[in-house]
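K.L.:
Got a predicted structure here, sequence first:
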Amino acid sequence: MNLLWFQTTTAASALGNETDRLVLLKIKEFITNDPHDVMSSWNDSIPFCNWHGVTCSLQHQRVTTLNLEGNNLVGSISPYIGNLTLLRFIYLQNNSFSGNIPQQVGRLFRLQHLNLTRNIFGGEIPVNWSSCSELKIVDFKVNSLIGQIPTELGYLAKLVVLNLGVNNLTGGIPLSLGNLSSLTGLSVAFNNIAGKIPDEIGRLKRLSIFTTSSNKLTGITLPNLQRFGIGINEFSGPIPTSLSNASQLQIFDISDNNFEGLVPTNLGNLQDLLWLGEVPTKAVFQNSSAISIIGNSGLCGGVPEMQLLACPIQVTKQGKNRNSNGKSSSFSSIDIQPNVSFKSLYQATGVFSPSNLIGSGSFGSVYKGILDEEERVVAVKWSRFKALVFEFMTNGSLERWLHPLEDSENQSTDFSLLQRLNIVIDVAYALHYLHNLCEQPIIHCDLKPSNVLDNDMIAHVSDYGLARILTSHK
């Protein structure tokens, strides 16, 4: 009896293994461009559990994870993916997959994470999610999805994060999402969603992040939040006093709506509030004597009488170039470009994805991004909802060239004496400009190899977090 069970189990496992292998080959067929050749390992000379991006269970050697994140793959998802019956995690973010999300994904009853962020998926979101009772994370942000948010998503009882931001979704927010008692994060920002936010959403006790920016939504009853963004919508009437009940609220943005009346004084009781967004200039905010912003040094915007700092996000471009003979030319002035919207930065950096994080420090984090249709590569320095956008330095810092990591391709032996001398001259020119050519002399105060960036072997002095303006009285 035991022998018969063992033989039956072994045969079933072998059949499952072969099914998984064939499904993976079908997935490969649907990929039309593989610029980094990451799919080359997907062949019969290597066990499929060792293929790039594939993880298998130890016991059954069946596929449990498919991770092809950030490989710039072009193509679509094969509907055969629904036959990977032990699949738990799908990570396809930061590629160029297009077409519809296959309905067959709804067959994956063990699926827990589904991340399709920053692709070009179109069509409507599938509706057959009833079998996916284990789903905890659904992340479809930054795609081209259309249609309405499926009511069926509200029956995924274990869902923790639902991010549908930056798509072309229409309709309203389904009442069924109020059933998601485990939900901690919900984003529908930058879509075309309209109507009233369901009161049921406000009763989600674990919901700590809720963003609906840039839609056509109305209605507000949302306690228990840490981040609350409803900027660029069609909310009207007075600002609800009930918002003061969100005792853990840290980020609060209601800019560009139609609120009127007094700003509730009990908002001042929110002791954890770090950022209130840009102070509007319409309605009650037109009269600087009608509101008080005392003690909120981090605010910006507002009417001139408030004497707050402006809130523009500016693109700056270093002005030093080298002429044809390889020497540094004279410095041009900083080129101030048009303001860049938060939505553009949101999309350019993959919603400030950790995979695009270049570095971080006490003055904020720096992300790599691809801006606008011209696909300009930029570096975005981000700190507490303020940003500066710089030209991206393709070769990284001088520190990495002088002291390369073991697996780095930038070896110091490839860094010639002439190149080193040119970089020293470039840095000297930069310091000369800061000290002698600026209207007010600037002292950098933190010059070191990690703050010297290189683009096409032209050095740029960066990171002015500790810089000081030298006044006339010193």
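P.N.:
Received, thanks. Numbers count the residues shown, from 1 in each chain.

K.L.:
For the rest of this, base every contact and every neighbour count on C-alpha atoms.
P.N.:
Will do.

K.L.:
pretty sure residue 119 is touching residue 100, no?
P.N.:
No: judged on CA atoms under 8 Å, residue 119 makes no contact with residue 100 at a distance of 11.2 Å.

K.L.:
When the two are compared, which one has more neighbours?
P.N.:
residue 119 (23 against 19; other CA atoms under 10 Å).

K.L.:
so who does the more buried one touch?
P.N.:
By CA atoms under 8 Å, 6 or more residues apart in numbering, the contact set of residue 119 is 93, 94, 95, 96, 97, 98, 142, 143.

K.L.:
can you give me the strands in the stretch 101-250 of the chain?
P.N.:
Taking DSSP state E, counting those that start in this stretch as the criterion, the stretch 101-250 of the chain contains strands spanning 113-115, 120-121, 137-139, 161-163, 185-187, 194-196, 209-211, 216-218, 227-229, 236-237.

K.L.:
Pick the most buried one from those strands.
P.N.:
Highest mean neighbour count among those (mean count of other CA atoms under 10 Å): strand 120-121, with a mean of 22.

K.L.:
so can I have JSON lines of the contacts of residue 119 showing secondary structure and distance to residue 129?
P.N.:
Converted to JSON lines, the contacts of residue 119 look like this (DSSP: H, G, I helix; E, B strand; the rest coil; distance: CA to CA, whole Å):
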{"residue": "93", "secondary structure": "coil", "distance to residue 129": "20"}
{"residue": "94", "secondary structure": "coil", "distance to residue 129": "24"}
{"residue": "95", "secondary structure": "coil", "distance to residue 129": "24"}
{"residue": "96", "secondary structure": "strand", "distance to residue 129": "24"}
{"residue": "97", "secondary structure": "strand", "distance to residue 129": "21"}
{"residue": "98", "secondary structure": "strand", "distance to residue 129": "21"}
{"residue": "142", "secondary structure": "coil", "distance to residue 129": "21"}
{"residue": "143", "secondary structure": "coil", "distance to residue 129": "20"}
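
K.L.:
and the comparison structure, right after this:
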Amino acid sequence: MRVEFCYKFKLHSHGFAIYTVHPICDITDLPILTILANINSTTMLRIFWSIICHILFASNFLNNSASALGNITDHSALLKFKESMSSDPFGVLNSWNSSTHFCMWHGVTCGHRHQRVTEIKLVGYKLQGSISPHVGNLSFLRVLYLDDNSFHANVPRELGRLFRLQAISFANNTLGGRFPTSLTNCTQLREIGLYGNNFTGQIPMEIHSLAKLEYFNVARNNLIGRIPPSIWNLSSLTVLDFWYNHLEGNIPEEIGFLKKLTKMSVSENKLSGMLPFSLYNLSSLTHLHTAGNQFHGSLPTNVFTTLPNIRQFWFASNRFSGPIPSSISNASRIQMFDIGFNNFVGQIPNLGKLQDLSVLAVGENNLGSNSSYSGDDWEFIKSLVNCSQLYIVIVESNNLGGPLPKIIGNLSTHLAQFAMADNQISGEIPTELGNLVNLIFLSIENNLLTDVIPESFSKFQKMQEMYLKINKLSGEIPATILGNLSQLSQLDLSDNLLIGKIPSTIGNCKKLQAVDFSLNNLSGAIPTQLLSLSSLSILLNLSHNSFSGNLPPEVVMLQNIERFDISENHLSGGIPENIGDCSSLEYLFLEGNSLDGVIPSSLASLKGLLQLDLSRNNLSGSIPQELQNNSVLEWFNASFNKLEGEVPMLGVFQNASRVSLTGNDRLCGGVAELNLKICLPKNVKKRKHHIRRKLIIIIIFSIAFLLLLSFVLTIIIYQIMRKRQRKTSADSTIVQFPKVSYQELHHATDGFSDQNLIGTGGIGFVYKGRLNSEERVVAVKVLNLQKKGAHKSFLAECNAFRNIRHRNLVKIITCCSSVDHKGDDFKAIVYEYMTNGSLEEWLHQNAEQQRTLKLEKRLENVNGIASALHYLHNECEKPIVHCDLKPSNVLLEDDMVAHVSDFGLARLVSTIDGKSNNQTSSMGIKGTIGYTPPEYGMDTQLSTEGDMYSFGILLLEMMTGRRPTDEMFKDGYNLHNYVKIAFPNNILEIVDATLLSTENSHLLVTTEVARDLHPNVERSLSSLFKIGLSCSVESARERINIEEVKTELNIISKALADEGK
């Protein structure tokens, strides 16, 4: 018989000993029977215990050998981990050396039994490097926390070998690559925290193998695709966070299987669809975040009954609609309720039972009654008085109307942010609002608030940002408010009716970074206390007020300001030379004042200056050549000053479209596109100057001699001239028209009565009247001289009509430039009265009107307008640009013939060297929104092409019945695009419905199925649409001219005429 091992014994007098072991031996080699026969019981017992001891010794030897081997593996793996670090700023791995056992190393925990590594926790030490794949050799590892460091590269797949791993977190590092699928092999995992990294790809389907998973957070990564369906089967999940990824698809009903779920966030992804009802039945939920997706639908009425434990409800920035469920009153534990940027409607319900509510954000919805007189929209404020923890309230951009209730002052004193902007709040600001003394942010801008700013606002000693712009607030800025708001950083009171001076107490606001007082009626000098605020870094806007005096030298204190705007005031004096020390300036607007002196060369030291506007002042001298060295300057406007000399050639001055110098006749040089005269050489200038000086001396002596001889005659002539100047108009162009007095026009219009008022415009009113001198009905346009540009408009219109006559231009009878019964300037223009009103009235009728403008008449009107434009552009001595062509400026006489009117913006196109130059720059020229070509908004170059754009839009409006300012046109979508999309195959879907009505039945073909247009008529409509599109293209160069338009219109007219025969 053979066995694998056997022991051979040698018996001694005192017992026995094992002396050899053979791998294979024959049992017959042992004289076992003889041995047993000679051994007594005591010896047998000794033999038994000796064998047991040797077996235990052998077993312990094997275990110690295995443990020693494991220690070596762990020790080596940890050292490899340390080697993979490129930076250890806090030296936390210094203890990782051979002088101490690795179980004593910082961040390492070992088991007591085997001394094997079970935990590694190195959180927040700013370690840099990659995760060593040798970590996968730590086979006893249960916890691996490496959060808040700078680990990069991919997660090594070797981590999938850690079958004992229960928790892993690499949050807030820069790890990348695809989601570490190998982790799904670690079936004991209960926690995965990978948020705040750069992982890409999809969440693996194998995630279902982690049946014990309780915490899964992959927020703030770049994951894509759908959420794997298998994840909804992980019934142990309590926290699920996908925030800020690129996940798509919807949330299925299977989410209802996650009964233990307490926190769920899918915010800031690309998820869509309706949220399943099973989600709202997860009663354990405390945090539910779906913001920043494309979910739609309404909230179930009982949503807050089925979610009794909800604390955070964040549904902002989706497409949810319907009312806010009244069951919200049951959500007694809710702390944050944010549904902003959706389409919720109705009233805000009673929130009085929400004792823990701290954040209420319902802005950017359609809540409220949409009435400025409603008293119900603010009922919820009364219930909020019970919410003692309230910290943030955002109700801006809704339809909340009516006055603010006085009880608003009883809201929680913890309230820090209150946003009510962009509603229809009316009435005065309640004084009680000042009781909210802990406010740091208040926004009530863009409402209908009236009266004064309450003195109680002086209690806002913690206020940092306050926005009251775009209201109708009046009175002065209370000095006490600015004196006490020492923490204020941003203040916006623009676009109100405020008067008086800026209080000097504004100097107490030492932390102000942005101030906007523009578009008010403030006056006086700009306080030095304001200019001395070195904290101003974002904006100081005082434009469109009535400030006067000089710009103080304290402006040098604004060394951190980026945008400084004091345009459209009454400031005088020079521009301080030290303004060049405001080194952070990017935008400087000084236009529309009475500033004089030279342009400071120090402006060239503003290396970050992007835009500089000095237009419409009295500046003289030359443009500093140093300005051309500013490489970032992108816009320079010095038009309408008294500048002279050579224009720089480099920098911004290389691009004529970024420079405006109109109205400075003594400038020369520059790039050719500026069309300035050539500068004379310096030696020629000196010679001319010398000759000029001699001539001046001779002329002076001659004049003195003549004055001495004819002193009396000169005085008489002077008196005669003064009398003539009083009697004549300031504008010589109106002398050619028959004279009419103010009294005659006053009598003709029954004292400019409301009964005779037939229209209003941007700068005046139009009355119907009857002149006694001619006994005919006329239209009297009275200009409102308080409006900016009215005087120029009067001169332009009289100029335009001085030498032009055409059947399709409205006939001017006379102009009146006089004074009214109060002694104020009075200017009016008398036109031929058009009995059928304007084209605007025919295209866009009221419901009571039953007039129809047939296609033939519309075509006749288009032909008439085109004829008028052709005359203005090509047949006048100098081309005239109308600048404001629109339906309300096209009048219709008895026989419906169109007459183009309102030349208040018209400009003569200049002639240079005998050649027609079809463009002239004129800053401030504006037409009407929707009809003005896009190029006018950029460099304001007036051109005949601009009129063609207006003609194209007018034609498209006549054919579609839609105004270019229709509310459907926004975000870059306009009338041109609307027609272009339908052209040419679907034009019948956009054509004005009245053209297909019974009044135009002669244009239709009746069949058994339907009534369709005659083919020729449809082709004519298509041709008209094509003309409109060709005229209204964005590029001025690509627009067709009026000659081409007239040719096309003649063809269309002939085709329609043949169809009618």
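P.N.:
On my side now, so go ahead. Small disclaimer: the values here were computed from a predicted structure and weren't measured.

K.L.:
Kindly provide the TM-score of these chains.
P.N.:
The TM-score (TM-score structural alignment, normalised by the length of structure 1) is 0.64; 329 aligned residues with a CA RMSD of 3.0 Å.

K.L.:
Please tabulate the strands of the stretch 101-250 of structure 1 in JSON lines and include distance to residue 243 of structure 1 as additional columns.
P.N.:
Output for the strands of the stretch 101-250 of structure 1, formatted as JSON lines (distance: least, CA to CA, whole Å):
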{"stretch": "strand 113-115", "distance to residue 243 of structure 1": "32"}
{"stretch": "strand 120-121", "distance to residue 243 of structure 1": "36"}
{"stretch": "strand 137-139", "distance to residue 243 of structure 1": "27"}
{"stretch": "strand 161-163", "distance to residue 243 of structure 1": "22"}
{"stretch": "strand 185-187", "distance to residue 243 of structure 1": "18"}
{"stretch": "strand 194-196", "distance to residue 243 of structure 1": "17"}
{"stretch": "strand 209-211", "distance to residue 243 of structure 1": "13"}
{"stretch": "strand 216-218", "distance to residue 243 of structure 1": "15"}
{"stretch": "strand 227-229", "distance to residue 243 of structure 1": "10"}
{"stretch": "strand 236-237", "distance to residue 243 of structure 1": "14"}
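
K.L.:
Which one, of those strands, ends up nearest to residue 274 of structure 1?
P.N.:
Nearest of these to residue 274 of structure 1, taken as CA to CA: strand 227-229 at 10.0 Å.

K.L.:
For burial, what's the neighbour tally of residue 89 of structure 2?
P.N.:
Residue 89 of structure 2: 11 surrounding residues under other CA under 10 Å.

K.L.:
Report the secondary structure state of it.
P.N.:
coil (DSSP: H, G, I helix; E, B strand; the rest coil).

K.L.:
need the contact list for the equivalent of it over in structure 1.
P.N.:
In structure 1, the residue matched to residue 89 of structure 2 (TM-score structural alignment) is residue 35. Residue 35 of structure 1 makes contacts with 71, 72, 73, as judged by CA under 8 Å, 6+ apart.

K.L.:
Test my guess that residue 177 of structure 2 contacts residue 199.
P.N.:
Yes: between residue 177 of structure 2 and residue 199 a contact is recorded at 5.3 Å, counting by CA under 8 Å.

K.L.:
higher neighbour count, these two?
P.N.:
residue 199 (27 against 15).

K.L.:
Just give the closest residue to the more buried one, not the sequence neighbours.
P.N.:
residue 176 (4.5 Å; CA to CA, 6 or more residues apart in numbering).

K.L.:
contacting residues for the counterpart of residue 111 of structure 1 in structure 2?
P.N.:
Taking TM-score structural alignment, residue 111 of structure 1 has residue 165 as its aligned residue in structure 2. Residue 165 of structure 2 makes contact with 140, 141, 142, 143, 144, 186, 187, 188, 189, according to CA under 8 Å, 6+ apart.

K.L.:
could those go into TSV alongside neighbour count and distance to residue 273 of structure 2?
P.N.:
Output for the contacts of residue 165 of structure 2, formatted as TSV (neighbours: other CA atoms under 10 Å; distance: CA to CA, whole Å):
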residue	neighbour count	distance to residue 273 of structure 2
140	21	45
141	24	42
142	19	40
143	20	38
144	20	38
186	19	34
187	20	33
188	19	34
189	25	32
